[in-house]
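> sequence and predicted structure below; questions after.
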Amino acid sequence: MGHTHDHDHSHAVGGTADQPVLDMSIPDSELSPAEVSRRGFLRSAGLLGAGTAAAAAGAFAVPEVAMAHDHGPLGRSWAGHSRVNDLLWLAGDHHIHTQHSSDGQYRVVDHVRHANAYGLDWMVITDHGSVAHAKIGVDKVNPDIVAARKEIDDTLVFQGLEWNIPAAEHGTVFVHPGRNEVAVLKEFENTFDGVVKNATDPTPANEALAISGIDFLADAVTKRRVHDALFLANHPARKGIDSPHEIRAWRDANPRIAVGFEGAPGHQAGGIAAPVGPGSGRGGYDNSPSAASFPAYPLESYRTWGGFDWMTATVGGLWDSLLAEGKPWWITANSDSHKVYLDNSKVGGGDFTTNGRYDDPVYAGSFAAGNSDFWPGFYSRTHVGSADFSYAAVMAGLRAGRVWVDHGGLISGLDVRVRAGGSWVTLGDTLVVRRGTPVQLVVAIDLANGPNWAQFVPKLARVDVIRGAVTGPVSDKDAFSTPGTRVAKSFDVNQSTGRVTLSYDLGRVDGPFYLRLRGTDGNRTAPGYLGAAVDPAGPAMDVLGSADPWTDLWFYTNPIWVVPNR
């Protein structure tokens, strides 16, 4: 599936190949001559300090990146998937519940079959952390996952869990499949789950327990108990209890494990007026502040904006304040599927506390009122640039930030590059250039090439380029805005089929900055939360009980950084 090369390219800083270079615990004497040269370049550029890995907290931490090669236009390769930049772009979902969750009902294989039918290449089973799940549920779901892997071998099925983060909300934790996947997940949940350990209150001790959980996962990888492990925070603004300093602490504790949060939550059918019910919110975001909530969050943060979490949807908001530190923190989108909208099955019964699961679902005879979810792949997708079709490659792509997300099949393919002369990088990467070098953004978008699962062909109306300066680590760990980040350029899209190519001159580089992209069908927009000068036409705040997800579609990308080396 790969290509051979007889020519050289300049590449971004970081990536799997650069890990020995970035690991300052490895002396120069143990590196190859090429790696010693690479490390010397990073030092001279001010991007690698003595004793400090580039991924650690610092003045400017360089994100991990892909080794990208140019092979012309978007290609098609393995099983009809897009191969761009020598990468397979694999669609997936990291937040899915089964009958092993106290509020779920479907079998593992039900979700996997639907995900496969709706085009997903990878997925994570994340049943809720609980006393019953920690005791027996982790063990009991594993044979179902193993069986589904064998039955449907063209969808990668990870085992994970939804972590009740001590002092905070929920998060996805998952590991690479292997002989210790159950043991590591079980030990993690029994030792660090907020519900299991009665550690849900927002106290310093409980916040420290969350950090210990991230450290445990890192140690499990270091000691090779599991090949890899990742953590992403789920629905971070839903209840207002994920404070900015907690999110920063998770990220800084180990950026190889704690890599991001849901830019868009699941439960996307929740805003439909009926039969979900009046007053319900898209994404389940229909809450109000509580005693545990971070008090500085505004009331608007408890709602989705165009189906996206307020932390992501706000230009110049919390996500941008993290990116402006120059540190990797990625967004995803998923289904959080528990009970599917307009599905006519119901929980099969059984003693969940005793058995760690419900019986198989049964026919209900009518649609269940209140169901607010879609099947995995039906609406939300996280697209990951992967070196190949494997568990390891998907996890590496997520860690590197080679990710874009969409709702409702708004577009079918995306290639984003920032280039300077013959050098270029893609999503999650950092382009290092001489000060004063002119830099250009080039984007290729494959428009929707057929009807989505709601049986219409979406129309992309506009693409926005969002740009912000890198200002370094913040003194206030609870900062959730950053000055200067704004929509720098908007492109109207005036065609409905084929490929759209956009280019934008970013000027001569005189300081570090980042950029990210956003696209919309244009059906529902409003000035952004921080005002029209920052975001003239961003997503509008979703209305409780009246937010049809199919009439308000967006895509978002993860960022690219540009850094002058002198």
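Happy to help now that I have it. Numbers count the residues shown, from 1 in each chain.

> CA atoms for contacts and neighbours, from now on please.
Fine.

> sec struct for the nearest residue to residue 398 once chain neighbours are set aside, please.
Excluding the flanking residues, the one nearest residue 398 by CA to CA, 6 or more residues apart in numbering is residue 384, at 6.3 Å. Here residue 384 is recorded as strand under DSSP: H, G, I helix; E, B strand; the rest coil.

> what about residue 384, neighbour count?
Other residues lying near residue 384 total 29 when counted by other CA atoms under 10 Å.

> ok, it touching residue 399?
No: if you go by CA atoms under 8 Å, residue 384 and residue 399 don't touch, sitting 9.8 Å apart.

> is it true that residue 21 touches residue 36?
Yes: counting by CA under 8 Å, residue 21 does reach residue 36; the two are 7.4 Å apart.

> looking at those two, which one has more neighbours?
A count of neighbours by other CA under 10 Å puts residue 21 above the other of residue 21 and residue 36, at 27 against 16.

> mind checking which helix or strand the more buried one is in?
helix 19-22 (DSSP states H and E).

> and that helix, what's buried?
Residues of helix 19-22 classed as buried: 20, 21, 22 (neighbour count, 16 or more other CA atoms under 10 Å).

> got it, and stretch 106-113?
106, 107, 108, 109, 111, 112, 113.

> how about those in CSV, adding secondary structure and distance to residue 528?
Shown next, in CSV, are those (DSSP: H, G, I helix; E, B strand; the rest coil; distance: CA to CA, whole Å):
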residue, secondary structure, distance to residue 528
106, coil, 38
107, coil, 41
108, helix, 40
109, helix, 41
111, helix, 36
112, helix, 37
113, helix, 39
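
> in addition, the following structure is provided for comparison:
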Amino acid sequence: MKYPLHIYGTALLVLGMLSGCNSSDDSSDDKSLPVEPKGRWVQGDMHVHSTASDGHNLVSSILDIGYSKFGLDFIASTEHSGFKRYEINEGLWRMRVTGLPILNPNPTEELHSHDYAKDQYPDDKVYTSRAADNNKLYQHLVAYREQKLIDDNADKYLLTGMEYTMPYIKEHTTLVLLDDGDVDEINEFHYLYGEGDRFEDDPRKQDMDDLLEAVTFLEDNYADRAFLSFNHPSRKHEVTIEYIRELHNAAPNIIIGMEGAPGHQRNPAARGSYEMEEPIYLDEFSDYQGPAYNGRTYGGFDYMTARIGGVWDALLSEGRRISVFAHSDFHSMIKDFWPGEYSKSNIYLEEENQQGLLQAIKDGKSFVTHGDLISDLYFTAHEAENSNNHAWMGDELKVPAGKNVDVTISMNLPLQNNNGDKPDLAFVDVIAGRVTGPVEPGDPNFTKPFADNVEILTSFEKDDPSWSLEGQTLTLEFVIPEVTEDMYIRLRGSNNPKGTPNFVDEQGNPIIDTQKDNYDPAALAWSDLWFYSNPIFISAN
């Protein structure tokens, strides 16, 4: 760390619970949150695949299991875009011809019918056979929504989109576009900007300008109805910070985040299917300890998220609203957990409709968990002595320069997860960084994947006096004194105490998962749990 923040956190004993109950020692004090909740937490998965692309299971069975067995509140259907290398398989074709969904003929193998798709669609992508296939899938999704969600469970949501492979960068994103039962708009986008072999000899779709045109199209036409989030960003070393910056500059209402934790968490080959053996070091930033990029997971999380002062912190230090999500990327039980079984994106929902859910996802009022380590996280900051001036995750708190900021963290500690275990939260770190403004194209630091001025502001460990647990509710408080610089704060925590060999170092950082190769992949996943929150931004005026 090059420049310390010069801000210090002081742990305070908590006297009340989230509900506003007072301690027995001082029953006259109101210790409720600065602002009482008005909505509810919903849990979801925005990255799943069925037999309509390269998954093993019917889309209806995946949805049934996610909603009914594992209690999800929302799921986004994200079959692959394009054809051949974008993994359309015979499922869509047979779905259109027969009008029925299909079963994977060989459930012991992953299904990638690239050659079949190439033969069936040698010079076609959308608006003909491909469009008909896509429309048939959406008819099934809309019917499911109307028959099983709207009628029986008005509080559950099914979003539609696709796993869009970006041209030029050639890596995946989750694209969600509210459809209202009509897929003409996403078909149009796919036709215009989905890359496929049709364009191998075409000068279009070959450079960064084509990708910028695609996200600008979404920004211009669907800024309030769509978003893109980078999937497994470090998996292939294709996504780098300058690409994220350039795309976010072009479409700040569309580019909203990344998978902080990839799917495929029980893949026996490599956790998260992150198999890049060699990390990347950048000579121009060689004074920063450790690699710039790493294609392996750390505690199941992407290096961009897991490294303090890494890519995510660098983006936040510019004031960019970039969230992290955690999804299953479900294809099969060969290497995946079911939607909602292990990975969850927790979104704070205030407006009960699809538009409200999409906006809540984009607003960053969210946190991610593995193995239900925590739930119902209320993370707020307010100006000392003025609780009416407050902010939640995803928000910005503006305070007069020199004022203290009080921070309240309250969460539920679940009694049991889907492995039958009681998750045991061992510590919570508060990570803080300075906000220094955007890095513009042409700046030598535009390719810099590191942030200065990032540190663990304060830490709470189980059984410390400041660890205030009543029932299942853990409440923590601290003060940031005399704030004079713009900053952000975010949270992380694990079930393994600091200094646990091969899992957590002495500072609380996750250790690279390749040091745990002797563990069964499923057992490893359940024994190595983390949560990460999105930030609160604090501005000193």
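Yep, that arrived. In this text the structure is predicted, and so the values were computed from the model without any measurement.

> the second structure: matching residues for the helix holding residue 21 of the first structure?
The counterpart of helix 19-22 of the first structure in the second structure, using TM-score structural alignment, is absent.

> and that helix, what does it pack onto?
For helix 19-22 of the first structure, the elements it packs on are helix 33-44, judged by 3 or more CA pairs under 8 Å, 6 or more residues apart in numbering; DSSP states H and E.

> the helix it packs on aligns to what range in the second structure?
Going by TM-score structural alignment, helix 33-44 of the first structure sits over no part of the second structure.

> what do residue 21 and residue 36 of the first structure both touch?
With contacts defined as CA atoms under 8 Å, 6 or more residues apart in numbering, no residue is shared by residue 21 of the first structure and residue 36.

> which residue in the second structure lines up with residue 309 of the first structure?
By TM-score structural alignment, residue 309 of the first structure lines up with residue 302.

> residue 469 of the first structure now?
Using TM-score structural alignment, residue 469 of the first structure pairs with residue 434 in the second structure.

> and the alignment partner in the first structure of residue 275 of the second structure, how far from residue 476 of the first structure?
Superposed on the first structure with TM-score structural alignment, residue 275 of the second structure falls opposite residue 286. Going from residue 286 of the first structure to residue 476 of the first structure by CA to CA, to the nearest Å gives 29 Å.

> how about residue 239 of the first structure?
From residue 239 of the first structure to residue 476 of the first structure the distance is 22 Å (CA to CA).

> tell me which of those two has more neighbours.
Applying other CA under 10 Å to residue 239 of the first structure and residue 476 shows that residue 239 carries more neighbours, namely 22 against 9.

> counterpart of that one over in the second structure?
Residue 239 of the first structure maps onto residue 236 in the second structure, by TM-score structural alignment.

> report the secondary structure state of that match.
coil.

> quick check, it in contact with residue 294.
No: the pair residue 236 of the second structure / residue 294 is not scored as a contact, 9.4 Å apart, by CA under 8 Å.

> now do the shared contacts for those two.
Among the neighbours of residue 236 of the second structure, those also in contact with residue 294 (CA under 8 Å, 6+ apart) are residue 276.

> give the aligned equivalent of residue 250 of the first structure in the second structure.
Residue 250 of the first structure maps onto residue 247 in the second structure, by TM-score structural alignment.

> with residue 393 of the first structure instead?
Match for residue 393 of the first structure (TM-score structural alignment): residue 356.

> burial of that match, as a residue count?
By the measure other CA under 10 Å, the count of residues near residue 356 of the second structure is 13.

> tell me the secondary structure for it?
Per three-state DSSP, residue 356 of the second structure ends up helix.

> quick one, what contacts it?
Here residue 356 of the second structure is in contact with 349, 350 (CA under 8 Å, 6+ apart).

> distance-wise, check it relative to residue 181 of the second structure.
17 Å.

> same deal with residue 373 of the second structure?
36 Å.

> more neighbours: these two, which one.
residue 373 (26 against 15).

> now the more buried one. Nearest residue, chain neighbours left out?
Distance criterion CA to CA, 6+ apart; nearest residue to residue 373 of the second structure, sequence neighbours excluded, is residue 423 at 5.2 Å.

> what does that neighbour align to in the first structure?
Checking TM-score structural alignment: residue 423 of the second structure goes with residue 458.

> checking its match next. Helix, strand or coil?
coil.

> how many neighbouring residues does it have?
24.

> next one: it relative to residue 313 of the first structure, how far apart?
21 Å.

> again with residue 172 of the first structure
Residue 172 of the first structure is 21 Å from residue 313 of the first structure, by CA to CA.

> likewise for residue 100 of the first structure?
Separation of residue 100 of the first structure from residue 313 of the first structure (CA to CA) stands at 32 Å.

> spatially central residue for the first structure, please.
Nearest to the geometric centre of the first structure sits residue 332, at 2.4 Å (CA atoms, centre = their mean).

> which SS class is the aligned partner of residue 216 of the first structure in the second structure?
The alignment partner of residue 216 of the first structure in the second structure, by TM-score structural alignment, is residue 217. Here residue 217 of the second structure is recorded as helix under three-state DSSP.
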